[in-house]
Each structure stands twice: as C-alpha cells, then as structure tokens.
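A.B. asks: I need the structure of the sequence given here:
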Amino acid sequence: MDHVLTLVAPRGGLSPATLHAARDALAAIGATTGTPDWLSPDEAADLPFAGLAPQQADAAGRAALEGQAVDIIAQGSAGRRKRLLIADMDSTIVTTETLDELAGQAGIKDRIAAITKRAMNGELDFEGALRERVGMLKGLGVEALQRTWEETELMPGARELVATMRANGARCALVSGGFTFFTGRVAALVGFHEHHSNMLLEADGRLTGHVADPILGRNAKLATLKRLAAEEGIGLDATVAVGDGANDLDMIQAAGLGVAFRAKPVVAAAARVRIDHGDLRGLLFAQGYRAADIVLD
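C.D. replies: The predicted structure is shown next:
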C-alpha cells in the first residue's frame, strides 16, 4: 500500500471499533485497505490504504469519527521518518505562553494574554504585538523571569519526542517567538540540539521594555527551517515542524510533516495535519515509530 492513515488517541482511547469505522469509511469511497497495524495498544494504529489521495482519506476519516477524541494523519508510506525537527515552544513544548505568565508577575496577565491570543490567531502583526507586550513589562525586575520559569511545565510527550528523534539521528531545534531566557532552559531540559528565539533587554536588574532586533517571527521561523534543512543536506520533505500559532503556519506548511498541535483556529484550519487530542508522542506515531521504539527521556 502506498499510503497510510494513522489514528492516534489519548492513551487507552483508541478501540478496534474506531479503527474499523475508519477503514469502512475509506472503503466506502473506493480505497483498498490493508491489515491495521497497532503502533501502541489502544493508543495508535496505522491503516494502510491505496486508491485515494491523502486529503480524501483524511476527510473521510474525520467525517466517520466526528466527535471522537481521535487524531487522523493521512500521508504517503515512504519517507515517514524525518531527519530534522523544528518545534515552537509556547503552548507546544511547554504548556503555557511564557510571556503571558511573565506578565502575571507584573499583575497584567489578562491584558497581555488578550493581545497574545489575537496575535497567535493571526489577527495582529506578530512583531508589532510582541513589541507592544514587552513594552508593557518595562521596569519589571528580572527575578520575575526565574519565578516564571519555575512555574513552567513541559507538554506531555515533549521529552519522548526529542529523545526518540535524536536517538534515530535527527537534528532537533527549538525555534520560538519567545525569549532566550526560557528557550535555553527548555532546550537543555528537553534535549534540543539548539534554540533560536528573541532576547529581552534589561538594565540595572529590570526589563527595559524592549526586545533586541531582529525579531524572530513568522518569516524567520520558515527561514530557519530552510537553513537547517540545507545544512543537513536534506529536502523539506524530510523535515517535521510543529506549532500552534499563526507565526508557525509558514513553517508548518513548508515541512514534509507539518503539524498544528492543539492549535489556534486559523492554524488548525490551514494545516493539513492536526493533533487536537493526543500528546506530542503523536508526532512519533505519525512517523511510524512504535511504542517500543520511544525513548523515555
């Protein structure tokens, strides 16, 4: 079979009946289907198929399983394992928006979070919105950064994603519109080879309300994906990119496996691959890794 439909659910949430429903939906529109292959019991399975484009299979599977907490990824069978991972940080590798949480230290989280929400859904220019939010933090003591870091949590599956891809020879880069104070710590904790982000400026132990130029935004994320792929001597089809906000969309659409992870509406609507229910292990199952292949940190 030249294509595969991967179904992923929160652990314990994928049943044989659900898999059979997806198979029947593909068969009903003319696909030839093969024997299902369980990648992780009750969590992830591959359904080989032929005779349909991935977009057709994806749409049929989603319609058949509407209302169920199951993610569906249709793609070609060849070249599933990728050699470069580019990941956003906020609301992707970590569970929060670190700038919003930092604003909480200044007592203005709601004000800044409202701007973040609009920027991440593509309603505001990212660079302008970032400068505006950082400006609102002028005078905040830099010790607030450490307090914010101590309250930051990793997204489930983050360590397994990076550790497994590293163990299989992939280069892993954290590329964020956030700040180096956080990306450096996240990269070290999770195991990324490198991190790229923005720098908050400070003086006399306080934030100045400015961010260093140039700002790493939407265009820079795409440029980083292309540059690192070229450095590795691979095509973009051998890359995976994951993120949740509008500033991630260009790199998501350019990557061989571009994943909108629990994404904002504008991103979820534009990305062909979405993970709405599972954790970051879903990116491994999408690449054909089995539960036994996953490196546990």
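
A.B. asks: alpha carbons only for contacts and neighbour counts from here, please
C.D. replies: Fine.

A.B. asks: For Q253, which residues are in contact?
C.D. replies: 271-272 (C-alpha atoms under 8 Å, 6 or more residues apart in numbering).

A.B. asks: run this one through as well so I can compare:
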Amino acid sequence: MQDLVIQGFTPPLRLADFRLAAFDMDSTLISIECIDEIAAVAGRGAEVAAITEAAMRGEISDFKDSLRRRLALLQGVPASVLEHVLRERLQFNPGARELCAALKAAGLKLLLVSGGFTYFTSYVAEQLGMDFVRSNELELADGRLTGGLVMQAWGEICDGEEKRRMLLQCCAELGCQPSQAMAVGDGANDLPMMSVAGLSVAYHAKPKVREQAMVAINQGGLQSLLGLLQ
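C.D. replies: Here you go, the predicted structure:
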C-alpha cells in the first residue's frame, strides 16, 4: 500500500483557495475510538468494538442504529470511566497538532464533527483550536451512563448526513463554497461530508473510504497533507 495516494485531481493545490477544514475525531485526529475504550475499561470491549468496526467499514449502513446498539451495552457504566479514557488513553495522532496549527495560521477555520461524544470533543477542540464543533452528548443519571444521548438543538445523533449538513452550514456561515472546504476522515460515516468538499482526505482509513477519497494518507502523520498544499 502506498504511503500517500492521490486520485481525482492534479496537485499542487493552493492552501489560499481553502476557507474551511472539517475533521472527524476518532481514529483521525486521535488514535482511539472513544466508545471502544469506554467499553474496554468497563469490561464490554469485544462486542462494542465489533459493531464499531463494522460501522466504520460501511458494513452497517445505519450509523444511528449501530451507535444506539453500542450505547445500550454501556448502560450503567460509571461516568468516571470517561475521565479515565480521556486522561489515560486519548492520544493525538501524529501531525494532528501541526496540521491544525498550519491551517489556522493560513486563515482557515476548523470544524470538528464527530459521531463521538462531547466529553472528548470539548477537550480535542480546545487543544487544536477548533472554531466549530458538533458531536453527541452522553446522557448521565446518578453518575452513570444511561445508554442514551441528550437531545441537542440540532438533533440527537451526529451521523454521516449530519456531518455533511454541518460542513455545508459552516461554509454558508463563512460565505464560501463547499469547494473551498477540505474534509478529513477515516470511516464510512465521513463519506457524506467528504463527497461535498473540494478536497477529501482519507487518513489511515477503511478500504471503502480510501477508494473514494481524493487523497489517501496510508502511512505517517497528518502533517504530510501540508506537502500537497502550497
């Protein structure tokens, strides 16, 4: 497998032509799938991880259903597990900080859009200087996960279609075209936003995502994307 695969356009690209960069979180900006780590700490890892893998590969077409199934398995898990995962297991992928810093320095706005959870996206967004964030909020009762999510003003579950809608909403707010946005992800639920962006980047991604992206980074860090942008 080639380290960097370019398809669908001829470089070089001009960084100045872009106004927005949208990022998935789990397995893209960070090295873990947070829901799998929560399940692993709680002793329910194998079953949850299997559903996550199938969903990210596109073998389960309904992301909302797959998320609800995984959350149901976490009912009753102490909220303290979230803190443990954040402090002990969450690590940024190589080049994440460098790429985001370079894009911000070039004047781009950054969007973090995740099928993961606000407990983690809040931290990642603060660390990387995100301008927009959309993700799911875990419901807690008596210090434990209920197995459900909190309804937010925009809806309950950030799935692939919501990622796409959020990218388009941010473009409208910035007064730019979707062709002036780049989208970076690794799983099947990133494909809708990648399909409307001017540049789609698959990072250490599932086969279905690698095949459809304009750029696939298969080895090394996220900062390698900067080599394509002048």
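
A.B. asks: compared with structure 1, how much does whichever strand or helix holds E98 of structure 2 deviate?
C.D. replies: E98 of structure 2 belongs to helix 96-105 when assigned by DSSP states H and E. When structure 1 is superposed, helix 96-105 of structure 2 averages 1.0 Å from its matched positions, counting by mean C-alpha distance after the TM-score superposition for structure 1.

A.B. asks: could you give the angle of the following helix or strand past that helix to helix 96-105?
C.D. replies: Beyond helix 96-105 of structure 2 on the C-terminal side, the first helix or strand identified by DSSP H and E is strand 109-117. Counting by axes from the mean of the first three to the mean of the last three C-alpha atoms, to 10 degrees, strand 109-117 of structure 2 lies at 140 degrees to helix 96-105.

A.B. asks: hey, where'd the helices end up in structure 1?
C.D. replies: 16-28, 54-64, 98-105, 109-120, 126-135, 143-150, 158-167, 180-190, 218-232, 249-254, 265-270, 281-286 (DSSP state H).

A.B. asks: start and end residues in structure 2 for the third one, please.
C.D. replies: Think helix 98-105 of structure 1. The aligned range for helix 98-105 of structure 1 in structure 2 is 34-41, by TM-score structural alignment.

A.B. asks: Likewise for the last one?
C.D. replies: Following TM-score structural alignment, the aligned partner range for helix 281-286 of structure 1 in structure 2 is 223-228.

A.B. asks: In structure 1, what residue corresponds to I157 of structure 2?
C.D. replies: By TM-score structural alignment, I157 of structure 2 lines up with I215 in structure 1.

A.B. asks: just checking, that match touches H196?
C.D. replies: No - between I215 of structure 1 and H196 there is no contact under C-alpha atoms under 8 Å: 10.7 Å.

A.B. asks: Surely M89 of structure 1 and T180 touch.
C.D. replies: No - at 10.9 Å, M89 of structure 1 and T180 do not qualify as touching, with contact defined as C-alpha under 8 Å.

A.B. asks: Show me which of these two is the more surrounded one.
C.D. replies: M89 (29 against 17; other C-alpha atoms under 10 Å).

A.B. asks: I'd like to know how far the more buried one sits from G107 of structure 1.
C.D. replies: 23 Å (C-alpha to C-alpha, to the nearest Å).

A.B. asks: Tell me which residue lies nearest the centroid of structure 1.
C.D. replies: V242 (2.8 Å; C-alpha atoms, centre = their mean).

A.B. asks: wait, isn't that one in contact with I86?
C.D. replies: Yes - using C-alpha under 8 Å, V242 of structure 1 makes contact with I86 at a distance of 6.6 Å.

A.B. asks: follow-up on the earlier one: now which residue in structure 2 aligns to the residue nearest to the centre of structure 1?
C.D. replies: Under TM-score structural alignment, V242 of structure 1 pairs with V184 in structure 2.

A.B. asks: try K264 of structure 1
C.D. replies: K264 of structure 1 maps onto K206 in structure 2, by TM-score structural alignment.

A.B. asks: Equivalent analysis for I115 of structure 1, please.
C.D. replies: Checking TM-score structural alignment: I115 of structure 1 goes with I51.

A.B. asks: residues contacting its match?
C.D. replies: I51 of structure 2 neighbours (C-alpha under 8 Å, 6+ apart): 66, 70.

A.B. asks: If we use 10 Å, what do you get?
C.D. replies: I51 of structure 2 makes contacts with 36, 57, 59-60, 66-67, 69-70, as judged by C-alpha atoms under 10 Å, 6 or more residues apart in numbering.

A.B. asks: Show me how to select, in ChimeraX, the buried members of those.
C.D. replies: Buried subset of these, written as a ChimeraX selection, criterion 16 or more other C-alpha atoms under 10 Å:
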select :36,57,60,66,67,69,70
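
A.B. asks: Could you single out the nearest of the contacts of I51 of structure 2 to Q230 of structure 2?
C.D. replies: Checking these against Q230 of structure 2 by C-alpha to C-alpha gives R57 as the nearest, at 32.1 Å.

A.B. asks: Confirm for me that that closest one is in contact with L191.
C.D. replies: No - assessed by C-alpha atoms under 10 Å, R57 of structure 2 is found out of contact with L191, at 11.0 Å.

A.B. asks: what sits in contact with each of the two?
C.D. replies: Common neighbours of R57 of structure 2 and L191 (C-alpha under 10 Å, 6+ apart) are 208-209.

A.B. asks: so who does the residue of structure 1 most remote from its centre touch?
C.D. replies: Going by C-alpha atoms, centre = their mean, the residue of structure 1 most distant from its centre is D204, 36.1 Å out. Counting by C-alpha under 10 Å, 6+ apart, D204 of structure 1 touches 139, 141-142.
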